[in-house]
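Trainee: sequence and predicted model, in that order:
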Amino acid sequence: MALFKYIVICFILVISPGPNTFLVFSTASYIGKRETLFKILGLVVATYIHGLLSLFGISLILLKSNNLFITIKLIGALYLFYLGVKFIMQGMSRSDKKSFQLNNLKRTNELNSFKEGFLTQLLNPKVSMFYLAAFPQFIHFSQSQYHLQGVLLITIHAVVIASWFILMTLFIKKFATILNSQRYSKILMYVSGLCLIYFSILLCLQPIPQIGHI
């Protein structure tokens, strides 16, 4: 029963709109499936880091420093803002058909795609709060093998992330092929960019969590 509850929470966390959603959505529509898969791989690896930091208590130690929390929060906000501006600039650059074709040829390499997915997930406050508040409640720390139990739960979360975003990539790519027009593509980049900027502002306004309530 507890495992089912955990899977449901993971699923709700993953499908709720956030920076990852718009990152995958815009990449799958604008750049391509290969680059999107590397970004999803980055999301998965960063998820393991979040989980392991929580499992070994390091996240809670870091959270005790208000200055460190504010610094990490601002770095995350600036990175999301940078991604938002980047998508808007890409949309603005697609002024004609020739530009549209050239931009499609300028594909992001695999390492950069991985890094974008990795950093977006690593600096995602929604994921940080999940591993600080919800995740420890499903670990039986009194058991000798609680580390293995924790890794299993992290893996379940990672599988949910990969499955959902791969499914999204396949459907978005098909949809984008049907509506493959300059106007649609530019609107998509603008919306994705504005949403990422919006999430960066929300992150800046996020208060410092009270450790006693975690």
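Mentor: Yes, it's here. Quantities reported herein were computed from a predicted structural model and do not represent experimental measurements.
Trainee: going forward, measure contacts and count neighbours with C-alpha atoms only.
Mentor: Fine.
Trainee: can you map out the helices along this protein?
Mentor: Listed from the start of the chain, the chain has helices (DSSP state H) covering 2-15, 19-30, 33-55, 58-63, 66-93, 97-105, 110-122, 125-129, 146-178, 182-205.
Trainee: how about the ones you listed, which one is nearest residue 138?
Mentor: Go through those one by one with C-alpha to C-alpha and the one that ends up closest to residue 138 is helix 2-15, at 7.3 Å.
Trainee: A further structure is provided below for comparison with the first:
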Amino acid sequence: MVEQTAVLGVASVGLGMVLSPGPNMMYLVSRSTGQGRRAGLVSLAGVAAGFLVYLVAANLGLAVLFAAFPGLLTVIRVAGALYLLWLAWKTLKPGGVSVFTAREVPPDPPRRLFVMGLMTNLLNPKIALLYVSVIPQFVDLDRGNVLLQGVILGCVQIAVALLVNLSIVLAAGGIAGFLSARPSWLRAQRLAMGSVLAVLAVALLFAHR
């Protein structure tokens, strides 16, 4: 039904996206380091729910909606780019802190953690673009059920994203402890992540699709 090359292609794109800094990663790391591993796992469950929403919506005609109202995708893209620029500024500004800096945060109840994870993912421009313009390119009209292909490829992306994010949640505390003992490494990580966020924002802002 789905070619192996399509599965590998979606897995590669999904891996590249989940490894690049963005709202999902920053939220999961901040909750895992600030409130503990359990809070990170609940937040990850919300992120997973957001992926499922996109999976269902995309296969029920989200791409058709954006095709009918192309300005809507532009609004999401520009808003997402501005959000990434804001995250980059928060990271790079004088006095900014690394996402891996251990700090006290007000504990949120599980329901709020889940909802925040869900909303962070739903408002993530990278995920919207992934499901609207990238994954559909791997669907082959000559290989049968298009809906089933879309669901399978979406599930591949979700599996890759959740495995990587789970690793981040489980390792966040250890990474934070490692970096806190090495201030120069912490500054380097902050500069690197902030710079990547800024580059992603500019690329997204000037993207044609």
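Mentor: Thanks, I have it. All figures in this text were calculated on a predicted structure; none of them were measured in a lab.
Trainee: tell me the buried residues in stretch 130-142 of structure 1?
Mentor: Applying a neighbour-count criterion of 16 or more other C-alpha atoms under 10 Å, the buried positions in stretch 130-142 of structure 1 are 130, 131, 132, 135, 136, 139.
Trainee: redo those as TSV? Include distance to residue 63 of structure 1.
Mentor: As requested, the buried residues of stretch 130-142 of structure 1 are arranged in TSV below (distance: C-alpha to C-alpha, whole Å):
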residue	distance to residue 63 of structure 1
130	14
131	12
132	9
135	16
136	15
139	20
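Trainee: one step back: so can I have CSV of the helices of structure 1 showing mean neighbour count?
Mentor: CSV is the format used below for those (neighbours: other C-alpha atoms under 10 Å):
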stretch, mean neighbour count
helix 2-15, 15
helix 19-30, 23
helix 33-55, 22
helix 58-63, 15
helix 66-93, 18
helix 97-105, 13
helix 110-122, 20
helix 125-129, 17
helix 146-178, 17
helix 182-205, 19
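Trainee: point to the residue nearest the middle of structure 2.
Mentor: The structure's structure 2 has its C-alpha centroid closest to residue 24; by C-alpha atoms, centre = their mean the separation is 4.3 Å.
Trainee: that residue against residue 123, yeah?
Mentor: No - with contact defined as C-alpha atoms under 8 Å, residue 24 of structure 2 does not reach residue 123; the gap is 9.7 Å.
Trainee: what's near enough to touch residue 186 of structure 1?
Mentor: For residue 186 of structure 1, the residues meeting the contact criterion (C-alpha atoms under 8 Å, 6 or more residues apart in numbering) are 91, 92, 94.
Trainee: between those residues, which is nearest residue 204 of structure 1?
Mentor: Closest approach between those and residue 204 of structure 1, by C-alpha to C-alpha: residue 91, at 25.3 Å.
Trainee: give the contact list for that closest one.
Mentor: With contacts defined as C-alpha under 8 Å, 6+ apart, the neighbours of residue 91 of structure 1 are 185, 186, 187, 188, 189, 190.
Trainee: and with 6 Å instead?
Mentor: If you count contacts by C-alpha atoms under 6 Å, 6 or more residues apart in numbering, residue 91 of structure 1 has them with 186, 189.
Trainee: try residue 62 of structure 1
Mentor: Residue 62 of structure 1 makes contact with no residue under the criterion C-alpha under 6 Å, 6+ apart.
Trainee: now swap in residue 117 of structure 1 and tell me
Mentor: Residues touching residue 117 of structure 1, when contacts are defined by C-alpha under 6 Å, 6+ apart, comprise 39, 42, 43.
Trainee: just the closest of these to residue 54 of structure 1, please.
Mentor: Out of the contacts of residue 117 of structure 1, the member with the shortest distance to residue 54 of structure 1 (by C-alpha to C-alpha) is residue 43, at 16.6 Å.
Trainee: surely that closest one touches residue 120?
Mentor: No - with contact defined as C-alpha atoms under 6 Å, residue 43 of structure 1 does not count as touching residue 120 (7.4 Å).
Trainee: now render the contacts of residue 186 of structure 1 as CSV, adding distance to residue 207 of structure 1.
Mentor: Output for the contacts of residue 186 of structure 1, formatted as CSV (distance: C-alpha to C-alpha, whole Å):
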residue, distance to residue 207 of structure 1
91, 33
92, 34
94, 38
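Trainee: between the residues you listed, which is closest to residue 72 of structure 1?
Mentor: Of all the contacts of residue 186 of structure 1, the one sitting nearest residue 72 of structure 1 is residue 91; the distance, using C-alpha to C-alpha, is 28.9 Å.
Trainee: pull up the gap between the residue nearest to residue 143 of structure 2 when sequence neighbours are not counted and residue 14 of structure 2, please.
Mentor: When the adjacent residues along the chain are set aside, residue 143 of structure 2 lies closest to residue 1, with 5.9 Å between them (C-alpha to C-alpha, 6 or more residues apart in numbering). Look at residue 1 of structure 2 and residue 14 of structure 2: by C-alpha to C-alpha, to the nearest Å, they are 20 Å apart.
Trainee: residue in structure 1 paired with residue 86 of structure 2?
Mentor: Alignment note: residue 86 of structure 2 maps to residue 82 in structure 1; criterion TM-score structural alignment.
Trainee: with adjacent residues omitted, what lies nearest to its match?
Mentor: Residue nearest to residue 82 of structure 1 in three dimensions, not counting chain neighbours: residue 197, with 7.9 Å by C-alpha to C-alpha, 6+ apart.
Trainee: right, and the one you found touches residue 84 too?
Mentor: Yes - between residue 197 of structure 1 and residue 84 a contact is recorded at 5.1 Å, counting by C-alpha under 6 Å.
Trainee: joint contacts of the two?
Mentor: Jointly contacting residue 197 of structure 1 and residue 84 under the rule C-alpha under 6 Å, 6+ apart is no residue at all.
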